[in-house]
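[1] can't give you the sequence, but here's the structure:
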């Protein structure tokens, strides 16, 4: 049935009232059922159109040449008021992967008083930074990160690639598909597995993570929409040396080690701060098995935020302060056969952080099997 003025009158509030008052409630319900069916059909058509639109945008973003970029930007310029999500963070990621920065800067720096390119520019700036582009070499991009209408979350990020961000993993995408790293694995180097059988005595320490701190620690897996993630923070009565942490972790009151016993698999390795950052970045940016992730710019943001919370950086810390805390923190990457983890290939990990003063242990556990 096509939408017409007659249809509008059929489904009007006044008509429904009249028919109900005349004792014809069944016809009112029948009309409601018909509308429900039409809404379902329209929703399916909308999903189909959104998928088709995403494919067309992907073609324009990946196809080399000035004309394809011009036409892609035309979509963004005309989208204002249309209520269509052109996924600027995804488009920025594709552009950064497939095009040279020098070819992007000119077209994207054209005058845009309505701010329709703001989100695309902001995301693209950080995508290029992560790929090692010196954005200072392109003065026109100085406006790309200017906050036009109040605070933007990406404005917090550093304008230059940090030393923590030098081993960055990205997906590889084409018009017809994509490939990415297979997941996370515990390295063989730096292994500090505690001897078995381990102690069966449980620690008396209590989780002290506030709701806000918990949310910030799990920010990376949440952004990547992993199956499940949890966080715990334990404040210690005395300083703990790093070599005591591997044996202490399985005794803590955490769901990710519950039921492990004294001989269950618990494998752990010391890791440098940049390896932890990259693990968090891959988690957030590429997402889990059933989600495309937050992409590079927002993946960068949430990796930094999780790193900050794990390393006990102040809530208002700058990226430079977070980096300093992260460098002074002792980092561990672990896996276990506890029931909380599903132990499917490459889909589980734990991170433990011993604070610089050695009086605090923060833990993030993530699984991509729900």
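    Cool, got the structure. Since the structure is predicted, the reported quantities are computational estimates derived from the model, not experimental observations.
[2] going forward, measure contacts and count neighbours with C-alpha atoms only.
    Noted.
[3] From the contact counts, what lies against the host helix or strand of residue 47?
    In this structure, residue 47 is located in helix 25-62 according to DSSP states H and E. For helix 25-62, the packing partners by 3 or more C-alpha pairs under 8 Å, 6 or more residues apart in numbering; DSSP states H and E come out as helix 13-21, helix 66-78, helix 88-98.
[4] distance of residue 206 from residue 282?
    Using C-alpha to C-alpha, to the nearest Å, residue 206 is found at 30 Å from residue 282.
[5] Surely residue 365 is in a strand?
    Yes - the assignment for residue 365 (DSSP: H, G, I helix; E, B strand; the rest coil) places it in a strand.
[6] how many neighbours does it have?
    Residues lying near residue 365 (other C-alpha atoms under 10 Å) number 26.
[7] swap in residue 125?
    Applying other C-alpha under 10 Å, we find 25 residues neighbouring residue 125.
[8] which SSE is residue 185 in?
    Residue 185 is part of no helix or strand when elements are defined by DSSP H and E.
[9] my read: it touches residue 346, true?
    Yes - the criterion here is C-alpha atoms under 8 Å, and residue 185 meets it with residue 346 at 5.9 Å.
[10] More neighbours: which of residue 206 and residue 282?
    residue 282 (30 against 14).
[11] for the more buried one, what are its contacts?
    Neighbouring residues of residue 282 by C-alpha atoms under 8 Å, 6 or more residues apart in numbering: 169, 170, 299.
[12] Check the gap between the closest residue to residue 60 other than its chain neighbours and residue 99 for me.
    The shortest distance from residue 60 to any non-neighbouring residue, by C-alpha to C-alpha, 6 or more residues apart in numbering, is to residue 68 (5.2 Å). Counting by C-alpha to C-alpha, the gap from residue 68 to residue 99 is 11 Å.
[13] Next: residue 108.
    If you measure residue 108 against residue 99 using C-alpha to C-alpha, the figure is 13 Å.
[14] Distance from the host helix or strand of residue 280 to the middle of the chain?
    Following DSSP H and E, one finds residue 280 within helix 273-286. On the basis of C-alpha atoms, centre = their mean, to the nearest Å, helix 273-286 sits 10 Å off its chain's mean C-alpha point.
[15] Okay, one more to line up with it:
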């Protein structure tokens, strides 16, 4: 039992054959203890490594950038269940001058393992309003928009609907952020109460692919629960009829809603809906840091595509065109599905341009 550094299969089988079950149990206990200690040490090393990377990323100087890039390229560290490079890209975009990033990151040669950093950093800068065309290294480098990368689907320039994107405020010792999910006062179109108790005969027609598209932003942010539904109408309806129709639809998020229970709804512009979805994905839920700006941008547009009914394979420009022609709603309800916590529940509904399709996303960050 003294040499647990190299226990062998043959040792274990021999002692088992001799009927020494006590030895086997003790061996297992000691190995379990060693494994637990090794896991603890790995986790502690990951925390310390993550802090060192964070300090380097948040120190605004070309010298820090150079050493950070060397560390990332040579050691390719991993610090948790989320990929590290999208986070680093977000931190760099928040705390460094674009001129330094262009010179030290995009113009730097010999970094063979940082393609993900280049791509994510490019989109982080786009979202922050950087005119990338003014920097040759960002404009011409094939590394920032390789055709094989999923982020290459995104526009190379910030769209007007993206100009209100929310970003976390981060320092070496902490972060501050929040998802703007509260229902606004402006644009309210609450249906009068008591509402009808009659349920709609419409049925959910969402395919698996469409559902996955609609909930893309919420899944990326790892919120507590979510649902997606699509209803095809027999005839076109005016947007004014949607607030009364939504509480009657066969959706778990409004199950049990009585005629006088709270159901509040507002018409929202596309940019506010995009902003909400972007924050959901990029900053994540209560116990998660999200996928950060670059991928948050992608998953927000993916959800917009599903909600607006854009065809599979549509370009970003086609998705935006269809989304601008849709009518968007933001709602809340007092049901068991929604928990009513601030910044933790919301519903989105989209009426298609032909007014014969209603798509709904419901999200809650409480289990």
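    That came through, no problem. Since the structure is predicted, the reported quantities are computational estimates derived from the model, not experimental observations.
[16] TM-score of the superposition?
    Here the TM-score for the pair of chains, by TM-score structural alignment, normalised by the length of the second structure, is 0.95; 362 aligned residues with a C-alpha RMSD of 1.7 Å.
[17] before we move on, back to that, please identify the deepest-packed of the helices and strands packed on helix 25-62 of the first structure.
    helix 88-98 (a mean of 22; mean count of other C-alpha atoms under 10 Å).
[18] And the strands in the stretch 201-350 of the second structure?
    Secondary structure of the stretch 201-350 of the second structure (DSSP state E, counting those that start in this stretch): strands located at 225-232, 263-268, 327-333, 345-351.
[19] who touches the aligned residue in the second structure for residue 15 of the first structure in this structure?
    Taking TM-score structural alignment, the alignment pairs residue 15 of the first structure with residue 11 from the second structure. Counting by C-alpha under 8 Å, 6+ apart, residue 11 of the second structure touches no other residue.
[20] Could you check how far the one residue sitting closest to the centre of the second structure is from residue 316 of the second structure?
    For the second structure, residue 281 is the residue whose C-alpha lies nearest the centre (C-alpha atoms, centre = their mean; 2.2 Å). Residue 281 of the second structure is 18 Å from residue 316 of the second structure, where distance means C-alpha to C-alpha.
[21] swap in residue 119 of the second structure?
    Separation of residue 119 of the second structure from residue 316 of the second structure (C-alpha to C-alpha) stands at 17 Å.
[22] who's more crowded, the two?
    More crowded of residue 119 of the second structure and residue 316, by other C-alpha under 10 Å: residue 119, with 24 against 16.
[23] sorry, back to before: turn the helices and strands packed on helix 25-62 of the first structure into CSV, including distance to residue 180 of the first structure.
    Shown next, in CSV, are these (distance: least, C-alpha to C-alpha, whole Å):
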stretch, distance to residue 180 of the first structure
helix 13-21, 52
helix 66-78, 25
helix 88-98, 13
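[24] Could you give the number of residues near the counterpart of residue 167 of the second structure in the first structure?
    The alignment partner of residue 167 of the second structure in the first structure, by TM-score structural alignment, is residue 170. Residue 170 of the first structure is flanked by 19 other residues according to other C-alpha under 10 Å.
[25] So residue 170 of the first structure is in contact with residue 180, correct?
    Yes - judged on C-alpha under 8 Å, residue 170 of the first structure makes contact with residue 180 at a distance of 6.9 Å.
[26] Can you work out which residues contact both of those two?
    With C-alpha under 8 Å, 6+ apart, residue 170 of the first structure and residue 180 have common neighbours residue 286.
[27] For the stretch 201-350 of the first structure, which segments count as helices?
    Applying DSSP state H, counting those that start in this stretch to the stretch 201-350 of the first structure gives helices spanning 211-217, 219-223, 245-248, 273-286, 295-310, 319-328.
[28] With distance to residue 363 of the first structure as added columns, please give those helices in JSON lines.
    Formatted as JSON lines, the helices of the stretch 201-350 of the first structure follow (distance: least, C-alpha to C-alpha, whole Å):
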{"stretch": "helix 211-217", "distance to residue 363 of the first structure": "8"}
{"stretch": "helix 219-223", "distance to residue 363 of the first structure": "13"}
{"stretch": "helix 245-248", "distance to residue 363 of the first structure": "11"}
{"stretch": "helix 273-286", "distance to residue 363 of the first structure": "12"}
{"stretch": "helix 295-310", "distance to residue 363 of the first structure": "7"}
{"stretch": "helix 319-328", "distance to residue 363 of the first structure": "14"}
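[29] for the ones you listed, which one sits closest to residue 137 of the first structure?
    helix 295-310 (19.6 Å; C-alpha to C-alpha).
[30] how big is the offset of the closest one relative to the second structure?
    Following the fit onto the second structure, the mean deviation recorded for helix 295-310 of the first structure is 0.4 Å by mean C-alpha distance after the TM-score superposition for the first structure.
[31] again, but for stretch 34-51 of the first structure
    By mean C-alpha distance after the TM-score superposition for the first structure, the fitted stretch 34-51 of the first structure averages 1.0 Å away from its aligned residues in the second structure.
[32] mind listing what residue 289 of the second structure touches?
    Residues near residue 289 of the second structure by C-alpha under 8 Å, 6+ apart: 221, 282, 283.
[33] Please pull up the equivalent of residue 298 of the first structure in the second structure.
    Matched to the second structure by TM-score structural alignment, residue 298 of the first structure sits across from residue 295.
[34] Please work out how many residues are found near that match.
    The tally of other residues near residue 295 of the second structure (other C-alpha under 10 Å) stands at 23.
[35] I am finished for the moment; much appreciated.
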